[in-house]
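Asker: no sequence on hand, only this structure:
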């Protein structure tokens, strides 16, 4: 994805406020061997870009003065109650250095699992993203989590999924192996199942009582 920015010559709280009032968003670019760069971006274009999932997990081509550089979105601040981006941070990336990034999870095939089809289980998504390590060229926009074999009372863990080529879990995720999704029978459904035999047995019990 391409992002167009402009060099910002004036800094400070007052300058940033005036920048926002003119429809711009202040930001910075850091990382690599170059010094930190202060930039400004068109607010409306940035606001719509932030609504796209890929903008948060892809290598971005950030263009300043006709020259592009590879960056990652690292942080941004929103106004507490207005649809306003207050500030944004980008990090430069090198093609030869691995990056750590949180990548969105896309859950698939839950409806085809026996837990859902035959047992009426409900699948809960415990995590919506996963932190991985890879070279910038190998960074996926998302990772698919196949739920076709999920079982009731069991979860799909981080180590259970197939990662794209060149992508690995970061160390602490590897060690913790968190649950990404699980399947459980709803409490109401369980109660109905247990009550059914009792309800079926009631007429027989009443009939026996009448005979006596």
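Answerer: That came through, no problem. Model, not experiment: these values are computed from the prediction.

Asker: from now on I want contacts and neighbour counts done on CA atoms only, so please keep to that.
Answerer: Will do.

Asker: what is the longest strand of the protein by residue count?
Answerer: Secondary structure assigned by DSSP state E gives strand 67-78 as the longest strand of the chain.

Asker: who does whichever helix or strand comes after that strand touch, helix- and strand-wise?
Answerer: Going down the chain from strand 67-78, the next helix or strand is strand 85-92, by DSSP states H and E. In terms of contact count using 3 or more C-alpha pairs under 8 Å, 6 or more residues apart in numbering; DSSP states H and E, strand 85-92 is assigned the packing partners strand 24-30, strand 67-78.

Asker: looking at those strands, which is closest to residue 170?
Answerer: strand 67-78 (17.0 Å; C-alpha to C-alpha).

Asker: let's bring in a second model and compare:
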């Protein structure tokens, strides 16, 4: 997994006015936490943070402080302004090499399902999956080959874990939860197709009638 370095500043400012001033400087208020330890309030550059936010992959983070120390973490959540889409806040979880963590990882699907050749369509239910693993074993994404899926087939968490028995991580959640399906065409599409098929001969027939009328007049 790729690691992104973020320069971070420790901060003591917590009032709304102080946080607003930070954001005007292009900084994002953040918190670094670990279970059983005091949280640390930070500020990171929004421009650098966007590399973590606007990506389809998972990344580890090295928070680099001005005193030369570095801390490995993972971003757990972020908040956005609903109007401007500005990043308002971010939460980071401190990582320890020997401690298992739970985190979300994007899903990736490859292959053309046989069901789509028959008119079906792919329906992705889970764009991210929650896993449990050690920090060093977090994958950038989890890739599934769906080329053999037919119409009506569904991949659940149970089957997904069976596919990756040798992986150093485990997908969490109810085993019956669906991840991706190949579904039949909707009725609306079928109706349109049927109407089109029924209308085309009529149009052709009308065209022939008009041609015959012109020939008779001549």
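Answerer: Good, I have the coordinates. Since the model is a prediction, treat every value here as computed from it, not as a measurement.

Asker: TM-score for this pair?
Answerer: TM-score of the superposed chains, computed with TM-score structural alignment, normalised by the length of the first structure, equals 0.80; 191 aligned residues with a C-alpha RMSD of 2.4 Å.

Asker: before we move on, the earlier item: show me how far the longest strand of the first structure is from its chain's centre.
Answerer: 17 Å (C-alpha atoms, centre = their mean, to the nearest Å).

Asker: would CSV of the helices and strands packed on strand 85-92 of the first structure with mean neighbour count be doable?
Answerer: Formatted as CSV, these follow (neighbours: other C-alpha atoms under 10 Å):
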stretch, mean neighbour count
strand 24-30, 21
strand 67-78, 15
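
Asker: distance to residue 143 of the first structure for these - can I get that in CSV?
Answerer: Formatted as CSV, those follow (distance: least, C-alpha to C-alpha, whole Å):
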stretch, distance to residue 143 of the first structure
strand 24-30, 27
strand 67-78, 18
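
Asker: ok, residue 71 of the second structure - contacts?
Answerer: If a contact means C-alpha atoms under 8 Å, 6 or more residues apart in numbering, then residue 71 of the second structure has 62, 63, 64, 94 as its contacts.

Asker: 7 Å - rerun?
Answerer: Neighbouring residues of residue 71 of the second structure by C-alpha atoms under 7 Å, 6 or more residues apart in numbering: 62, 63, 64.

Asker: which residue in the first structure lines up with it?
Answerer: Counting by TM-score structural alignment, residue 71 of the second structure corresponds to residue 69 in the first structure.

Asker: show me where the first structure has its strands.
Answerer: Under DSSP E, the first structure gives strands at 2-7, 24-30, 37-42, 60-64, 67-78, 85-92, 99-108, 122-125, 129-134, 143-146, 155-157, 168-169, 179-184.

Asker: which one of the ones you listed lies nearest to residue 198 of the first structure?
Answerer: Comparing the strands of the first structure by C-alpha to C-alpha, strand 179-184 comes nearest, at 23.4 Å.

Asker: distance from the closest one to the second structure after superposition?
Answerer: Mean deviation of strand 179-184 of the first structure relative to the second structure after superposition (mean C-alpha distance after the TM-score superposition for the first structure): 1.2 Å.

Asker: tell me if I'm right that residue 36 of the first structure and residue 29 touch.
Answerer: Yes - counting by C-alpha atoms under 7 Å, residue 36 of the first structure sits close enough to residue 29 to count as a contact (5.6 Å).

Asker: ok, now which ones touch the residue in the second structure that residue 95 of the first structure lines up against?
Answerer: Matched by TM-score structural alignment, residue 95 of the first structure corresponds to residue 97 in the second structure. Taking C-alpha under 7 Å, 6+ apart, we find residue 97 of the second structure in contact with 134, 135.

Asker: buried set for stretch 135-152 of the second structure?
Answerer: Neighbour counts over stretch 135-152 of the second structure (16 or more other C-alpha atoms under 10 Å) mark 135, 138, 139, 140, 141, 142, 144, 146, 149, 150, 151 as buried.

Asker: and which of those is nearest to residue 209 of the second structure?
Answerer: For these, the nearest to residue 209 of the second structure is residue 151 (42.7 Å; C-alpha to C-alpha).
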